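K.L.:
Pasted the sequence and its predicted model underneath.
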Amino acid sequence: MTPSSTVARARWSLLVLFAVMGLTFSSWLTRLPSIREDLDVTSTQLGSLLIVGAVGSLAAVIVTGAVVSRFGSRTVLYVTAVGNMVGFGILALGVATGSVELFAVGAFLNGVCGAASNIPINLNGAIIEQRVGRAILPHFHAAFSIGAALGTLVGAWFSAAHVSASAHILIVAVVVGVVRLALIGPASALQPPTIGGRSAHVDGTPRPRGAAVRSALSAWTERRTVLIGLVILAGSLSEGSAGNWLSISVVDGFDQKEAVGSLAYGTFIVAMTVFRMAGTRVIDRYGRVTVLRASAVSSLVGLLAFGLSPSIVLAWVGIVLWGFGAALGNPIAIAAASDDPTRAAARVSVVTSFSSMAQLSAPPLLGLLADGIGARHALLTICAATVLSFVLAGQVAPLRTKSAPTDVDDAQAGPGAPADPPLDPIVADVTPDGGSTTAGGTLSRG
């Protein structure tokens, strides 16, 4: 197989893998109103249960960067695919029996496996983007959104057909799990090699023991990486809160049926998908910084319209604007964290840990607010996250070598050129202490 055909096969396999993962993780969220009834819990208690999954996510992302560096993304993806099948099975059993304890165990395992798969799947997307030579990472996130939109339709169909939430969750988990296992091989064909259970340098020689751990830990001391993590936190609060609370907000706030709530979340997903598909051209033309700031404004306007509108029609318009705004924040931040391929695993691990922090804090806080002021008005607190994303947008500007121009910004680039030039080609390697040396120049942010 030629290198170009390997890249093409990996690209299409990864697109489908993103899609099926989006389907499985969104599908069960549309049944949260039924799950709340089956478990006989309040919105506050449901929020506390959802936090268990976030705890699992946070525990996973702290170590996943080192694990991926040591064992490779393919191994991690296989293990997490099986783990998610088991986790959703336990979660479904908990819903079927009304067992809060089993539900919590399943949610925790899904949190661990979901977060642990998030890092390697995005790393593979970043590698393919670098091979292609233009911004395509939003396409992978668009595929996730397409899968998530299909998942909401699946959820609405199961709900309208009066299929129990537990049966729905189990069926989707098994089907998607099998598809994931079939796609992982070709989707991860471009992963760096591992030798003797240890990650390898780009020349194929194994790294010293402990280098992956030291590299992962050192990324936490990098100011730019941590601030990009806050951008991810803001994006995850916006996107994740819609997943957890949008359907409930429509059901409770506008006195609608569960199927309507599912379609509302589906509208949000479709809006994200449309803008993610168009986003690659927009990013190439206007740059990461400008697009991230515009996205923050769109999310803010959409959230205000949804949370304050007395009409479900106007609220639906707000959902669309919110979805547009939530579309590109996370893929832009992940691409920024992956600018230097030799440090990508460690840095993506750090920034995605902020996503888990968002998942950890948002469900109980929003659940508590939902019981007091209603879920729809509780979502207005996410407006603060959109402001944070706007303020920190400058941190996602691409890294460049010192030999590259460093004064290019959105205004200077002109209408015919990308506002954020891509990372100049570098030959780099990670040293045992987690730093990097470059043959093409020292990395800096323009």
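P.N.:
Structure's in. What do you need?
K.L.:
switch to C-alpha atoms for all contacts and neighbour counts from now on
P.N.:
Will do.
K.L.:
V63 is in contact with S353, correct?
P.N.:
No: if you go by CA atoms under 8 Å, S353 and V63 don't touch, sitting 9.7 Å apart.
K.L.:
With neighbour numbers in mind, choose between the two.
P.N.:
Taking neighbours as other CA atoms under 10 Å, S353 and V63 compare with S353 leading, 27 against 18.
K.L.:
name the helices or strands packed onto the helix or strand V172 falls within?
P.N.:
Assessed by DSSP states H and E, V172 sits inside helix 165-187. Contact here means 3 or more CA pairs under 8 Å, 6 or more residues apart in numbering; DSSP states H and E; on that basis helix 165-187 packs against helix 3-27, helix 73-97, helix 137-160.
K.L.:
Included below, for side-by-side comparison, is a second structure:
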Amino acid sequence: MDQLLTRAQYVRWRTAVFAIFLASGLSIATWASRVPDIKSTLAIENSQIGLLLLGMGVASIIGLSLASVVIARFGTRRGMLGAMLVFAVGVALIGFGTDVWASFPVVVLGLALFGFGNGAVDVMMNVEGAAIETHSGKTILPLFHAFFSFGTVIGAGLGALAAALDVDVAVHALVIAAVIVVIAATAFLNVPTREAAGDPVGEAKPRWRERLAVSLSAWREPRTYALGVIMLGMSFAEGGANDWLALGVSEEHGGGAPLGAAALAVFSVAMTVVRVFGGPLVDRFGRVATLRVLSATAAVGILLFILAPNLPLVFVGAALWGVGASLGFPLGMSAAADDPAKAAARVSAAATIGYVAFLAGPPALGFISDRIGLLNTLYILVALVVASGIASSAARPIAGSTVGAGHPHDRAEGPRG
């Protein structure tokens, strides 16, 4: 049995997981913001940057895939601590490999550790976030993902400041790595031990082989793949915007680089705002209805972005695109974790599908766009977000789960007070 939590313990747990999401975003933006300096210091070409990104992506997918094995063996609480320490070491190695040793292989190793740790902790922090949802009875995973976005904003800002002040990548990376270690240790002390999360409870030894069998069983469940379709479409939409929206504005719509960056900022702000305030909407209308409306919004936004005859409408399309793509991933995670006993396995499986799309989708779009043009390629995103909307019924809460059920559940309970 999991321990009963006081209000103070619950608040500390929730705050700790908010901090973990923020630390993950902070680490990713730290690396991304210093890529120009890393390229310059190591005197490497864009093709070698591409190899770094490929290695990090492969390591991330391995981390995602093995997260359920780590949870089965060590539990979510200890697993998060270990994964965060791994990607903190990775961040430090990226810095030292750049400025101290000037070694491309060391940077590759750092990015591999960075990607693996971030991939693994992504599953675990979503498992914890879903458990907090269940404990509170409210949809708050979108808010956790908003904290990830806050982390990327903070990391990008600090990275820009460090670059402007000519701070070595090694010094910058070491400071961020130390911050991540502090967050990891503090979070570990404030995340409760939960039997449902595989944490060792009492004197009994964890039956990790049995939990591993449960983890692998998630890949045999049709609902896993239906949730994967939801997350795949929305991940393509988000990843495609991050990598190609600015270029679409600057080149295809003739807006130039500054307006391209501004349009991407509009997309990102729209997405973050909905993630901050979207939870109550989901609790009011339900996961399925929300996903259907948002998939339609994303499709309209992308179509408007493609077909708009002037730049103001392009910006409106970017905003609708961000709104529509905002909640697909967190709500897919929430749905995957409806059953606490199988949350780790299902979140790992669904997240793997979503992140493969997020990491592999944009490069695929680039390859296709060389043949048919970038704006024409974005029609693929329209088809995928429509498919997400069609599959959204898979996100309906399972029997016994009330989070994300919407107002019909409230009416069934009768009046309160």
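P.N.:
Structure's in. What do you need? Keep in mind it's a predicted model, so treat the numbers as computed, not measured.
K.L.:
sorry, back to before: packed most tightly, which of the helices and strands packed on helix 165-187 of the first structure would that be?
P.N.:
Using mean count of other CA atoms under 10 Å, the stretch among these with the largest mean neighbour count is helix 137-160, at a mean of 25.
K.L.:
so what does that one touch, helix or strand wise?
P.N.:
Checking 3+ CA pairs under 8 Å, 6+ apart, helix 137-160 of the first structure ends up next to helix 3-27, helix 100-132, helix 165-187, helix 258-286, helix 329-337.
K.L.:
Between helix 100-132 and that helix, find me the angle.
P.N.:
150 degrees (axes from the mean of the first three to the mean of the last three CA atoms, to 10 degrees).
K.L.:
Now the helix holding V172 of the first structure on the second structure. Mean distance?
P.N.:
For helix 165-187 of the first structure, the mean deviation from the second structure after alignment is 4.1 Å (mean CA distance after the TM-score superposition for the first structure).
K.L.:
can you pull the contacts of the counterpart of L111 of the second structure in the first structure?
P.N.:
Alignment note: L111 of the second structure maps to A107 in the first structure; criterion TM-score structural alignment. Contacts for A107 of the first structure (CA atoms under 8 Å, 6 or more residues apart in numbering) come out as 49-50, 52-53, 56, 87-88, 91.
K.L.:
Looking at the residues you listed, which one is closest to A216 of the first structure?
P.N.:
G56 (18.8 Å; CA to CA).
K.L.:
Figure out the helix or strand that that closest one lives in.
P.N.:
Counting by DSSP H and E, G56 of the first structure is part of helix 43-71.
K.L.:
Now do that helix and helix 100-132, the angle between them.
P.N.:
Counting by the same axes, to 10 degrees, helix 43-71 of the first structure lies at 50 degrees to helix 100-132.
K.L.:
for helix 43-71 of the first structure, packing partners?
P.N.:
helix 100-132, strand 198-199, helix 211-218, helix 344-373.
K.L.:
how far is it from where the chain is centred?
P.N.:
13 Å (CA atoms, centre = their mean, to the nearest Å).
K.L.:
corresponding residue for E128 of the second structure in the first structure?
P.N.:
Structural alignment (TM-score structural alignment) places E128 of the second structure against N124 in the first structure.
K.L.:
List the residues that contact the nearest residue to that match once chain neighbours are set aside.
P.N.:
Excluding the flanking residues, the one nearest N124 of the first structure by CA to CA, 6 or more residues apart in numbering is S188, at 6.3 Å. S188 of the first structure makes contacts with 10, 14, 73-74, 124, as judged by CA under 8 Å, 6+ apart.
K.L.:
rerun at 10 Å
P.N.:
7, 9-11, 13-14, 72-75, 77, 120-121, 123-125, 127-128 (CA atoms under 10 Å, 6 or more residues apart in numbering).
K.L.:
Same question for S27 of the first structure.
P.N.:
21, 147-156, 158, 168-169, 172-173, 243, 262, 266.
K.L.:
and what of V108 of the second structure?
P.N.:
V108 of the second structure neighbours (CA under 10 Å, 6+ apart): 49, 51-56, 90, 93-94, 97, 114.
K.L.:
7 Å - rerun?
P.N.:
L52 (CA atoms under 7 Å, 6 or more residues apart in numbering).
K.L.:
And the one 5 residues further on, by the same measure?
P.N.:
Contact analysis of L113 of the second structure by CA under 7 Å, 6+ apart lists 86-87, 90.
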